[in-house]
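A.B. asks: Below: sequence and its predicted model.
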Amino acid sequence: MTRYGTDVKLFDGSSPAWGGPMQLLDAVKDFGLDGINLRTLDELSPTLDAGFLAEWAAHARELGLYVEMGLGKVNPYMTAELPRVRDIGEGSYLVGMQRMIAVCAEHGWTNTWTALGGYKGQYSGLHITDRFRGEAPWPDQLAATAKFLHRLAPALREHGVSLNLETHEEVTTFELVRLVEEVGPDVLGICLDPGNMPVRGEHPDDGIARVAPYVRSTQLRDAALLRTGDSIARFLAPCGEGVVDWGAALRLVLSANPDLNLTVEPIGPVRAEMPVLDLDPEWLASHVDLSAAELDRLRAAADAYGARAAAGEVEDLAQLRAPRPATAAHHDFLARSVAHLRATVADLVPVASSV
């Protein structure tokens, strides 16, 4: 039976609806959900306090909630931005992650999250993601990430933990699949977030098909696409209200992994507008795997969404850019997404049962 949950971030203010670490479990259960993906273990306990973590894990089990835990990020060019992980390792970021892997295994949290970079909202243009860090070309960052993942792999294998790389806004699905296959799909998987794929010029339907065999966790959102000047703007939207074909997507990922939990990553006050710089020569040169045909499909999807917005069928540019009350918007995004996912999965059941 498919289970549904929510992504939770405790420290960055984007998930204000749940309360503190213990209260959030009750709140998620009361919302009618089956589990959570907590962004990083160090948010739950910066010191990995054994007593507190045992109590928290026991309460999650009592409520029947699944728990998927995050372990920090794995691109050595940006890990200095995550000092709590280094603190856990007493000066070693690698040791910090190894210790968190062991703790997760102890509590049965063997499906874990990571990403290669972060959103840099204080900047603009190319520099909103780590892909275009001036001190290191992206291929160098990918090579360093692969080396770090190889160093983590023995701990992952020892403890039976899968580290799942998110389809985040700085990395392409082509690059993620190569990392998984290089380091080993026994220890690496994919955390699917289709809403990020257009930022890298990928049509979500194509990107989902590429990663589907390796998807072990999810942070699901849709993508609304609108032309703004000489670029395309990507906004995050509730599942079913953007350009993703959810029927095809869920059929693919659930066929590959029938036990996959469908976790939504809701968003609150704003819809995280990001540009698709598809006419910028430097941007284009960085996307060596992206075909002109797929980029054209993405542009066509933006035109189709724009036509629907003009007809009043979906949110238009002004609505997508309008700020919203944080908690109400967070809950609304989550509820609309889960409702659409449940309905879509229900429609898949007759097909799946006939195979």
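C.D. replies: Looks like it arrived, so ask away. Numbers count the residues shown, from 1 in each chain.

A.B. asks: from here on, contacts and neighbour counts on C-alpha atoms
C.D. replies: OK.

A.B. asks: Strands of the stretch 51-200 of the chain, residue ranges please.
C.D. replies: 66-70, 111-114, 162-166, 188-192 (DSSP state E, counting those that start in this stretch).

A.B. asks: those helices in this structure, which residues are they?
C.D. replies: Along the chain, the stretches classed as helices by DSSP state H are 21-30, 41-44, 50-62, 83-88, 93-106, 138-159, 173-183, 204-211, 246-256, 281-285, 292-310, 317-321, 326-354.

A.B. asks: try this one side by side with the last:
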Amino acid sequence: MFDPSQGTAEEQLTKMINAAKTIGSPIVRCVLGSADDRKPGPISVHIADVVRVLGNVRPAAQREGIKIAIENHAGDMQAGELKGLVEQAGPDFVGVCLDSGNPLWTLEDPHVTLDILHPYVLTSHVRDSAVWKVNEGAAVTWVQMGRGNVDIEGYVRKYVELCPGKALSMESILLGPRVFPYRNPNFWDAYLDVPAWEFERFVEIAERGKPYKEEPWESKDQTQRERQALDESLAYTKKILGIS
């Protein structure tokens, strides 16, 4: 994440490129921001800023043989928007860190995200999600692999097929549900360019879901709970992949 106390975006990204070279990593992961960057918008302004920064660090990245993996992060961009960013910046040195949990924060079916972005994937984060209808619109929460209702098994199998040789990294975050009040007209100020057909896919997932209740979301044994959740998710994913 950008830290204004650490210099310009170009300076920070260049430091990361140098660090990646030192430790032997072929990839540097970066993010645009979060859902907060969609409003006030448009998000295209922030995308243009990222493209400019990437252009400025292109010589350093190519000199060191490092690629930049932009994550679809915390509801900042839908797949089509991230695809456009990569294409503008240059897919020869910019690609995607694909997160299966974050598309829902942009009202997007994770399967749509994978279908659009798989040609650009450099690495990934995988996690399951539960989505259900609420009076305001829909609620989304990240859950252990296999407990959600987004067909995460089908997603993993499709990822392996479409992104051969790319890392499938487990991410386990336990938080309370986030509500997306799409019945409120003001909510749409941040999502004016969301295609209706993509939103319909999101709504269909929510309509299939049931309220996910596993209280308390935060407790004194949170560390142990998170470890158990990670172990459960790893076991589920290994079973899908046929890993003993």
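C.D. replies: Ah, there it is. Everything quoted here is computed from the prediction, not taken from an experiment.

A.B. asks: In a markdown table: the strands of the stretch 51-200 of structure 1, plus mean neighbour count and distance to L277 of structure 1.
C.D. replies: Shown next, in a markdown table, are the strands of the stretch 51-200 of structure 1 (neighbours: other C-alpha atoms under 10 Å; distance: least, C-alpha to C-alpha, whole Å):
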| stretch | mean neighbour count | distance to L277 of structure 1 |
| --- | --- | --- |
| strand 66-70 | 23 | 30 |
| strand 111-114 | 26 | 25 |
| strand 162-166 | 27 | 21 |
| strand 188-192 | 28 | 22 |
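
A.B. asks: related to what we said a few turns ago, dump the helices of structure 1 into a markdown table; add distance to D130 of structure 1 and mean neighbour count as well.
C.D. replies: Formatted as a markdown table, the helices of structure 1 follow (distance: least, C-alpha to C-alpha, whole Å; neighbours: other C-alpha atoms under 10 Å):
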| stretch | distance to D130 of structure 1 | mean neighbour count |
| --- | --- | --- |
| helix 21-30 | 30 | 16 |
| helix 41-44 | 22 | 22 |
| helix 50-62 | 32 | 14 |
| helix 83-88 | 17 | 19 |
| helix 93-106 | 19 | 20 |
| helix 138-159 | 8 | 17 |
| helix 173-183 | 14 | 18 |
| helix 204-211 | 20 | 19 |
| helix 246-256 | 27 | 18 |
| helix 281-285 | 13 | 13 |
| helix 292-310 | 21 | 17 |
| helix 317-321 | 24 | 15 |
| helix 326-354 | 26 | 16 |
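
A.B. asks: Can you add distance to T263 of structure 1 and give the strands of the stretch 51-200 of structure 1 back as JSON lines?
C.D. replies: Converted to JSON lines, those look like this (distance: least, C-alpha to C-alpha, whole Å):
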{"stretch": "strand 66-70", "distance to T263 of structure 1": "10"}
{"stretch": "strand 111-114", "distance to T263 of structure 1": "12"}
{"stretch": "strand 162-166", "distance to T263 of structure 1": "13"}
{"stretch": "strand 188-192", "distance to T263 of structure 1": "9"}
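
A.B. asks: mind checking which of these is nearest L279 of structure 1?
C.D. replies: For L279 of structure 1, the closest of the strands of the stretch 51-200 of structure 1 is strand 162-166, at 25.7 Å, according to C-alpha to C-alpha.

A.B. asks: which other helices and strands contact that closest one?
C.D. replies: Counting contacts by 3 or more C-alpha pairs under 8 Å, 6 or more residues apart in numbering; DSSP states H and E, strand 162-166 of structure 1 packs against strand 111-114, strand 188-192, strand 215-218.

A.B. asks: Please render these as TSV that adds distance to P266 of structure 1 to the earlier fields.
C.D. replies: What follows is those, written out as TSV (distance: least, C-alpha to C-alpha, whole Å):
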stretch	distance to P266 of structure 1
strand 111-114	16
strand 188-192	14
strand 215-218	12
